[in-house]
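> test case, fold it:
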Amino acid sequence: MFYLTCVSLVNTLLVLVFSLLDYGILSLWVNPAACVVTIIFHCSVIALSRQKRDIENPSYFSTIVVCTYLLALVWFSSMVITVAVLLSHKGDFTVDGLRRYGLHVSIYTQRLQCVLAAVEFLLMAGIGVNGHLLARKEGDPASWRPPADAKIVHQPVVIQTTFAPTY
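Sure thing, here's the model as predicted:
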């Protein structure tokens, strides 16, 4: 899974570079935002996984798996938006429209963004599935959950309904 994370980081940086050629306009600014969030996510996961931990506290918490699935969904929507902009030949959201403003973009950079976003979607989905299968096989660590035998005491809440200022 570490190799998938490294490949995903490199791919994300490539998407960011090609997206910044057009200031993110050809993806309606979704690619740069997805890149930044993905880089922060991967750096956080790598930093957490490098810390010394006990055998019962692995680094594949359910929250990381869920966040990976959410990022895969973001990358899928990024790919769909980039393809929709590619196919819409209208206004300033085209390669020709951006060239009029002096940006150095081509149809190939836009197509490359589509392909790299699809690759990133597959990488994030693969990381999520691997983490999910590992969590199902070995179980989630119990340290982040409340104990199953803990008794929850519900106490009534008193709500004050007067809003008069007190002096």
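> all contacts plus neighbour counts: C-alpha atoms, from now on.
Noted.
> next, count neighbours for residue 108.
Other residues near residue 108 come to 10 when the count uses other Cα atoms under 10 Å.
> gap between it and residue 115?
10 Å (Cα to Cα, to the nearest Å).
> what does residue 81 give?
12 Å.
> more neighbours: the two, which one.
Just comparing residue 81 and residue 115: by other Cα under 10 Å the higher neighbour count belongs to residue 81, 19 against 16.
> now the more buried one: which helix or strand?
helix 62-87 (DSSP states H and E).
> before we go on, could you also do this sequence so I can check it against the first one:
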Amino acid sequence: MGRWLVLSLVGLCLSGMAVAARADIYRCNRNGQVSYQQAPCEAGSANVRLQGENASSLLLGCYDVASQPGIRLTRRSEDDYVMTGGGTAATRMRPATVDERTQVGRAYHLVVAEGVVMQDDAGEISHGIYHGQNAQREDVFFVHLPFATGIITKRATCDSQAQ
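So this is what the prediction gives:
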């Protein structure tokens, strides 16, 4: 009987860890400043709760890309993203396929874990925003877009101009 009690407790702990790994992410907008956090937004902020594993995608948010600061990636649905800023009109994006991530990884010597690409892109290497590791196993964000290619800087909050 004691053995079943121990196994039950271990199972409860493991299921609790699985729930924690899928924690909600909150998109907060206070006076035009957007941020993503794990706790509910403070009073006076517009509060949108994104649920599940995909909601915590590290790709969501704002980036500084070359001479085009304020690229923003937002989500409309699980398979539909929108990129705004960078001097271009809003561009619909979709999750990158395994083949697209592999292609970018080979071309730029990265291990790409996730990415979003332009919906109707038919280029040799898909234009998009990617997340993974470089040869030194450092966490990096990489952009391959018509106006910029290379490692980019991700910011936790967005400038009001990028909206």
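> overall similarity of the pair, as a TM-score.
In this superposition the chains share a TM-score of 0.20, using TM-score structural alignment, normalised by the length of the second structure; 48 aligned residues with a Cα RMSD of 4.3 Å.
> residues in contact with the nearest residue to residue 75 of the first structure once chain neighbours are set aside?
Nearest residue to residue 75 of the first structure, sequence neighbours excluded (Cα to Cα, 6 or more residues apart in numbering): residue 121, at 5.0 Å. Counting by Cα atoms under 8 Å, 6 or more residues apart in numbering, residue 121 of the first structure touches 71-73, 75-76.
> cutoff 6 Å now
Contact analysis of residue 121 of the first structure by Cα atoms under 6 Å, 6 or more residues apart in numbering lists 72, 75-76.
> and residue 82 of the second structure, by the same measure?
Contacts for residue 82 of the second structure (Cα under 6 Å, 6+ apart) come out as 73-74, 91-93.
> go again with 7 Å.
By Cα atoms under 7 Å, 6 or more residues apart in numbering, the residues touching residue 82 of the second structure are 73-75, 90-93.
> most neighbours of all the residues you listed, which one?
Going by other Cα under 10 Å, residue 93 tops the contacts of residue 82 of the second structure with 25 neighbours.
> that one contacts residue 84, correct?
No. Counting by Cα atoms under 7 Å, residue 93 of the second structure does not reach residue 84; the two are 10.4 Å apart.
> what residues do the two have in common as contacts?
Contact criterion Cα under 7 Å, 6+ apart; no residue bridges residue 93 of the second structure and residue 84 by contacting each.
> secondary structure element holding residue 41 of the first structure?
Counting by DSSP H and E, the element that carries residue 41 of the first structure is helix 30-50.
> go on, residue 128 of the first structure?
helix 107-138.
> buried sites along that helix?
Neighbour-count burial for helix 107-138 of the first structure flags 109-110, 112-128, 130-132, 135 (criterion: 16 or more other Cα atoms under 10 Å).
> and residue 52 of the second structure, how many neighbours does it have?
Number of residues near residue 52 of the second structure (other Cα under 10 Å) recorded here: 14.
> relative to residue 141 of the second structure, how far out is it?
22 Å.
> what do you get for residue 47 of the second structure?
With Cα to Cα as the criterion, residue 47 of the second structure and residue 141 of the second structure are 26 Å apart.
> also residue 50 of the second structure?
According to Cα to Cα, residue 50 of the second structure and residue 141 of the second structure sit 22 Å apart.
> compare those two (neighbour count), which wins?
residue 141 (22 against 17).
> does that one touch residue 131 like I think?
Yes. The criterion here is Cα under 7 Å, and residue 141 of the second structure meets it with residue 131 at 4.6 Å.
> can you map out the strands along the second structure?
Secondary structure of the second structure (DSSP state E): strands at 25-30, 33-37, 46-50, 61-65, 68-77, 80-85, 88-95, 111-118, 128-133, 139-145, 148-155, 157-158.
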